[in-house]
Structures are given as C-alpha cells and as structure tokens.
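Participant: Please find the sequence and the predicted model below.
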Amino acid sequence: MNRPAAALPRLTTPVLAQVLERRVMGLVIGAAALVHLVLMRFDLPAWPCVVRSAVGIPCPGCGLSRALTALLHGQWRDALHLHAFAPVILGGLVLISGMALLPEAARRRGIEAVARFERRTGLTALLLVTLVGYWLTRLLFFRTAFIDSTR
C-alpha cells in the first residue's frame, strides 16, 4: 500500500514553479517563443519539429505554433482544431515570461503561490499526462488527419 502513497508526492511536485525559479530560463523561453511565432506569422522559415525530423512522427506539441498564431489572431475554433492545448500553452508562456520580468519580491511571491497551487492540485502533472494522452489519441485514432494538420 505504500507504493501509491509514495507516488502521490511526485505528481504534486511543483514543476512549473521550478521553471519560474530560473529567471534567465523564463526570458529565454519567452524570447524563443516570440521569435518562433513572429517567423510563423510572416511565413518565414521557423524551427522544424526535432521529433518529426528524427523519427518521422509528429510530437505532442506538433501543431502548437500554428494554433498559437491562430489564437493570437482571435481564431479560437481554428486554434483548437490545430491543437487543443493552445490556450493552456499560451497561458503558460505568458506566466513564465511575465514572472521573469517581475521585480524579485513580486516574483518570489508569485513562485510561492504557483508552487502551493501545484502541490495542492497536481494540475501541472495532470496537464502533462493529459497532453501525452491527447497526442497518443491523435496519433493512434486520427493518424491521417493529425499528420495532415501538422504539415
């Protein structure tokens, strides 16, 4: 019976809070996302999917760049059709970038609040598991439509 109880703390370990702890990482993530989305917006060559290039199948995040671009243009239906996690990822990017820009005292309070929330709810772990499930569902049951939508 100890196994499930031992696994529970792992699910509620603050993942996002650990990313927020690293200000430089937050700035790099925000800048990289912004550059990538600007390249996509102007139909310029953007970074290709490493997983798809190496293995030949779309990764769990394939379609997110176009979905985020559609979302930023207010095209919610198109964004959700391309990738259901687009609003969640956009929220995460805004949170990570915004926290990196806050003064240290406010940033500290924000990180502590996020860590408490993650420990209490396990939401970040749940979202990551759900993302993998979403990817597998698309890959196994909607393969053709999924692969076509990521080209």
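Facilitator: Received it, and whenever you're ready, just let me know what you need. In this text, all values refer to a predicted model and were calculated from it rather than measured experimentally. Residues are numbered from 1 along each chain as shown.

Participant: all contacts plus neighbour counts: C-alpha atoms, from now on.
Facilitator: Noted.

Participant: Could I get the full set of helices for this protein?
Facilitator: With DSSP state H as the criterion, the chain has helices at 2-11, 16-20, 23-41, 50-55, 64-72, 76-82, 86-101, 104-121, 123-141, 143-149.

Participant: now, of those, which is deepest in the fold?
Facilitator: helix 64-72 (a mean of 21; mean count of other CA atoms under 10 Å).

Participant: what's the distance between that one and the middle of its chain?
Facilitator: 12 Å (CA atoms, centre = their mean, to the nearest Å).

Participant: I'd like to know which elements that helix is packed against.
Facilitator: helix 23-41, helix 76-82, helix 86-101 (3 or more CA pairs under 8 Å, 6 or more residues apart in numbering; DSSP states H and E).

Participant: Reformat these as CSV; add distance to Tyr134.
Facilitator: Below are the helices and strands packed on helix 64-72 laid out as CSV (distance: least, CA to CA, whole Å):
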stretch, distance to Tyr134
helix 23-41, 22
helix 76-82, 12
helix 86-101, 12
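
Participant: A further structure is provided below for comparison with the first:
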Amino acid sequence: MPVSLTGYLWLKGLHPALPGWSCPLRALTGVPCPTCFLSRATSAALSGDLAGSLQLHAFGPLMAAALLWWSITALRSGALLPRPPKPSILSWGLATLLAYWALRLALSWQGIAAFPSATAP
C-alpha cells in the first residue's frame, strides 16, 4: 500500500490531470483545511519540483520523504507499519501543521495570497 500511494503521487506529479480528491472542507465552507494542497505539494516533490512543492505547501517535501521512507521500510520488513510512530513525534507534527495553517489563514485574511489558487496543478 505505501508503495502504491507513493507511486500514484509521483505519477500525479508528472501528469496532473490524473484524478484526485478535492478538499471537502474547502468545498463546503471555502476555508482551506490544514492539508489543503499537501497532496499536490507531495506530488511535486516526488517528481523533483521542490520549489513548486514549497509554493503549494511547506510540508510537501517532508511528506514526500516520509512516504519514501515508509515505502522502503514496508518493503524491507513486509509489514504495513514496520514501526509505529512515537506519539511525541505525531503530536509535534500535528501542532506544527496546525500552526502553519493558522499562519496561512491569518495571512490570507490580510489579503496576502498564502494559499495557491484552487486550479493550480
């Protein structure tokens, strides 16, 4: 499963017209969620476009690296979750993601384009 997900996101970075999911929160409320544009940013990072990835979402390259690590580790061990992540790392990651989202929201409410347009590849 991790290899399939990573492979699909890599292909989506090369061929943006491949189907994907839109953010339900953004579709219902117009407010982007903390992970809005993260899939596109991860796809861009996996296909080698680090600058484009960072423009979409700062966590894109980090997520791409995590997916590659997960895929390699899962293949080597034969287990879907070879090592459960430490709760402290998950908590830190979630807090950082929420802080980044709050900053982007605050900037966009000030008229600064902190989120790309919804039609960005």
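Facilitator: Everything's here; your move. Owing to the predicted nature of the structure, the values given are computational and were not obtained by experimental measurement.

Participant: which ones are touching the residue nearest the centre of structure 2?
Facilitator: For structure 2, the residue nearest the mean C-alpha position is Leu38 (2.6 Å; CA atoms, centre = their mean). By CA atoms under 8 Å, 6 or more residues apart in numbering, the residues touching Leu38 of structure 2 are Leu56, His57, Phe59, Gly60.

Participant: do the same with Ser22 of structure 2
Facilitator: Applying CA under 8 Å, 6+ apart, no residues contact Ser22 of structure 2.

Participant: That one matches what in structure 1?
Facilitator: Using TM-score structural alignment, the partner of Ser22 of structure 2 in structure 1 is Pro48.

Participant: circling back to that earlier point, which position in structure 1 aligns with the residue nearest to the centre of structure 2?
Facilitator: Leu38 of structure 2 maps onto Leu64 in structure 1, by TM-score structural alignment.

Participant: How about Leu75 of structure 2?
Facilitator: In structure 1, Leu75 of structure 2 lands on Leu101 (TM-score structural alignment).

Participant: Next: Ala102 of structure 2.
Facilitator: Checking TM-score structural alignment: Ala102 of structure 2 goes with Leu136.

Participant: if I look at its match, how far off is Phe146 of structure 1?
Facilitator: 11 Å (CA to CA, to the nearest Å).

Participant: Look up the closest residue to Arg26 of structure 2, ignoring the ones flanking it.
Facilitator: Nearest residue to Arg26 of structure 2 in three dimensions, chain neighbours excluded: Pro32, at 4.8 Å (CA to CA, 6 or more residues apart in numbering).

Participant: Surely the one you found touches Leu25?
Facilitator: Yes. Using CA atoms under 8 Å, Pro32 of structure 2 is in contact with Leu25, at 6.6 Å.

Participant: coming back round to it: now the contacts of Leu38 of structure 2 as CSV including distance to Ala66 of structure 2?
Facilitator: As requested, those are exported to CSV (distance: CA to CA, whole Å):
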residue, distance to Ala66 of structure 2
Leu56, 17
His57, 15
Phe59, 10
Gly60, 10
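
Participant: The residues you listed: which two are farthest apart?
Facilitator: Leu56 and Phe59 (8.9 Å; CA to CA).

Participant: Which neighbours do those two have in common?
Facilitator: Contacts common to Leu56 of structure 2 and Phe59, judged by CA under 8 Å, 6+ apart, are Leu38, Ala41.

Participant: coming back round to it: please list all residues in contact with the match of Leu75 of structure 2.
Facilitator: Arg23, Leu27.

Participant: again, 10 Å this time
Facilitator: Arg23, Val24, Gly26, Leu27, Arg107 (CA atoms under 10 Å, 6 or more residues apart in numbering).
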